[in-house]
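Student: Turn this into a model:
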Amino acid sequence: MAARSLEIGAAGIRAARTIEIIRTERGLAQRQLADHVTALGHPMSNTMLSRIERAQRRCDVDDLVLIAEALLVSPLVLLQEPRAL
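Tutor: Below is the predicted model:
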């Protein structure tokens, strides 16, 4: 049985875009944010973060909470409609 691709829904797309916007506003490279998340105890590579931001990888609840913590925002902020750059 072939593995089924997991579709990313509207909330996942919003979170992906908002993560990228906030990261960029804070002047962080993907590598820096991934390193912050890893330092919080949740290993993350810049490739993983890049895929999350491009909505090519699901952002699970653990990813979401620790990315939010690394960005110093509430996880709820990442689920809201993103602001334009």
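Student: make it CA atoms for all contacts and neighbour counts henceforth
Tutor: Fine.
Student: and the longest helix seen in the chain, what does it pack onto?
Tutor: What stands out as the longest helix in the chain, according to DSSP state H, is helix 10-25. Where contact means 3 or more CA pairs under 8 Å, 6 or more residues apart in numbering; DSSP states H and E, helix 10-25 is packed against helix 46-53, helix 61-71, helix 75-79.
Student: The structure of the following sequence is requested for comparison with the preceding one:
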Amino acid sequence: MKQDHRTLRNSVQLTQRGLSQRQLAARCAALGNPMSNTTVSRIERGQRGCDVDDLIVIAQALRVPFPVLLHGPILQ
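Tutor: Sure thing, here's the model as predicted:
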């Protein structure tokens, strides 16, 4: 799946407020997808892409709907 890194990066940064990269990585690992805080940092900076499995786990770890990571938060 081709993902616009800017959208993903912005979505992750907006949704992880109050959660460190290390905590997000630990949540991903607890959900069965080991990920280092360095990996989380690279995803945020757009230096690393994600496959669908990574996106699903990150969304679950952030407790946001999967589409939020793909399209960004829905502003009302």
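Student: tell me which residues of the longest helix of structure 1 are tucked away?
Tutor: By 16 or more other CA atoms under 10 Å, the buried positions in helix 10-25 of structure 1 come out as 12, 13, 14, 15, 16, 17, 18, 19, 20, 21, 22, 23.
Student: still on that earlier bit, looking at the helices and strands packed on helix 10-25 of structure 1, which is closest to residue 37 of structure 1?
Tutor: helix 61-71 (5.8 Å; CA to CA).
Student: so residue 12 of structure 2 touches residue 69, yeah?
Tutor: Yes. Proximity of residue 12 of structure 2 to residue 69 meets the contact threshold set by CA atoms under 8 Å, at 6.7 Å.
Student: hang on, the earlier thing: so the helix or strand just after the longest helix of structure 1 corresponds to what in structure 2?
Tutor: Scanning forward in sequence from helix 10-25 of structure 1 by DSSP states H and E, the next helix or strand is helix 30-39. Here helix 30-39 of structure 1 aligns to structure 2 at residues 21-30, judged by TM-score structural alignment.
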